[in-house]
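Trainee: Have a look at this fold, sequence not included:
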C-alpha cells in the first residue's frame, strides 16, 4: 500500500538519496531546512512499506500553486505515484485558496507532460536552457482555475480512478 504523508526534517536524508537516484549527481539539492520551515511551502512523500518511492513539493505564491519538484523512483514509475502526489499538492493548494497550478517540465519529458495534461495543464510558454544540468528547455504549464466545479469534477474523477487501483 502506498501512503502519502507530509515531509519533515527527519525525511531529508532519504529524500536527498532519492533526488540523486532520479536526477543524477549534478542535481542541486533543495535547501530543505529553509523550505520546510516556510508556511508557503508544502512537501509530500510517497512511501511503500516505509520505503521512500517519491516526493513532491510546491510553493504558494498569492493564488498560484507552483509545483517545484516531482520525483518518483525509477522502479516505481508508471504506477500512478506521480498522480497521487500531484493530487495531494493540488488539494493542499485548494485548502490554501490557490486558484491555479503552474510548473516547468523538460521539453523531452513526454511522460510527465502527459500526466500534467491529464490534470488539465496546458503549455503557456517556454524557458530556454532552464535546466542547468543538461541545458534543456522547460515548458511552462498552467491549469485553469482549480476551484471551478469543472476542475473539481476532473480531480474527483482522477481520485476515484486511483481508488480502484
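Mentor: Structure received. Everything quoted here is computed from the prediction, not taken from an experiment.

Trainee: all contacts plus neighbour counts: C-alpha atoms, from now on.
Mentor: OK.

Trainee: mind listing the strands for the protein?
Mentor: All strands of the chain, identified by DSSP state E, fall at 2-6, 41-48, 51-61, 64-72, 100-106, 122-127, 138-142.

Trainee: Put this next to the first one:
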C-alpha cells in the first residue's frame, strides 16, 4: 500500500516489487561503495571494496514471507530503502540505503521512523534490532541519536565471502543495536 510520509511530503513508501531489484541494487551500491558513495556520509568505501549486495540477495528479501523491503520514492524515483524482517518479538532493520546526494537532509530519519511504525503496526513487535559494522562510529552515533543503544554483542564479519564486500582492514565485526518500540 502506498503511503505518503506526511500530508505535505513528496515521499511515498511502498513494498518493493521484483521489477525494483536493479534500481535497488544500484541505490544500495551507490550509498556504500565506490566513489559515488563519497557524495554522502554513510560510505564504507574506505573499509570495504567490492559489492554491498546483489540482485539475488535483494530478491530474496522481497520474496521472503517474513520480511519486506520498503521502498521510498520521491517524484516517482527510488531514493531510499530498508529491509524489515519479523523475528518473533522484534523486527530486524537492515539493507538501509539513502541516495548519497540526499543524505544529511532528514530523509534517513523519516525512513527509520516509518520502518519502526510499520514494524509495530504490522507485527506488534516491541523492539527493533540492527547490526552495524563496529568501526562505523559516526553511523552508530546517528542511530544512538534516534534511540538505539549499543549492546556490545558482536558477530563476525563474513571475511572471505565477497558477496558482502572485500574488507580493507582486519578488525571488522558487527555490533547489535537495539531500540524499544513503545
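Mentor: That came through fine. Since we're looking at a predicted model, the values are computed, not measured.

Trainee: Could I get the TM-score for this pair?
Mentor: Laid over one another, the chains give 0.77 as their TM-score (TM-score structural alignment, normalised by the length of the first structure), with 146 aligned residues with a Cα RMSD of 2.0 Å.

Trainee: Tell me how many other residues crowd residue 71 of the second structure.
Mentor: Neighbour count for residue 71 of the second structure, taken as other Cα atoms under 10 Å: 23.

Trainee: What's the match for it in the first structure?
Mentor: In the first structure, residue 71 of the second structure lines up with residue 45, judged by TM-score structural alignment.

Trainee: Repeat that for residue 11 of the second structure.
Mentor: Using TM-score structural alignment, the partner of residue 11 of the second structure in the first structure is residue 2.

Trainee: Same question for residue 136 of the second structure.
Mentor: Counting by TM-score structural alignment, residue 136 of the second structure lines up with residue 109 in the first structure.

Trainee: would you list the strands of the first structure in CSV and tack on distance to residue 28 of the first structure?
Mentor: Output for those, formatted as CSV (distance: least, Cα to Cα, whole Å):
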stretch, distance to residue 28 of the first structure
strand 2-6, 22
strand 41-48, 17
strand 51-61, 15
strand 64-72, 12
strand 100-106, 16
strand 122-127, 18
strand 138-142, 17
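
Trainee: between the ones you listed, which gets nearest to residue 13 of the first structure?
Mentor: strand 51-61 (10.6 Å; Cα to Cα).

Trainee: how big's the offset between that closest one and the second structure?
Mentor: Following superposition, strand 51-61 of the first structure is found to deviate from the second structure by 1.0 Å on average (mean Cα distance after the TM-score superposition for the first structure).

Trainee: Check which residues of that strand are buried.
Mentor: Going by neighbour count (16 or more other Cα atoms under 10 Å), the buried part of strand 51-61 of the first structure is 52-60.

Trainee: mind checking what residue 127 of the second structure lines up with in the first structure?
Mentor: In the first structure, residue 127 of the second structure lands on residue 100 (TM-score structural alignment).

Trainee: residues in contact with that match?
Mentor: For residue 100 of the first structure, the contact set (Cα atoms under 8 Å, 6 or more residues apart in numbering) comprises 63-65, 142-146.

Trainee: To residue 17 of the first structure, which of the strands of the first structure lies closest?
Mentor: strand 51-61 (9.6 Å).

Trainee: Distance from that closest one to the middle of the chain?
Mentor: Taking Cα atoms, centre = their mean, to the nearest Å, one finds the center of strand 51-61 of the first structure at 6 Å from the center of the full chain.
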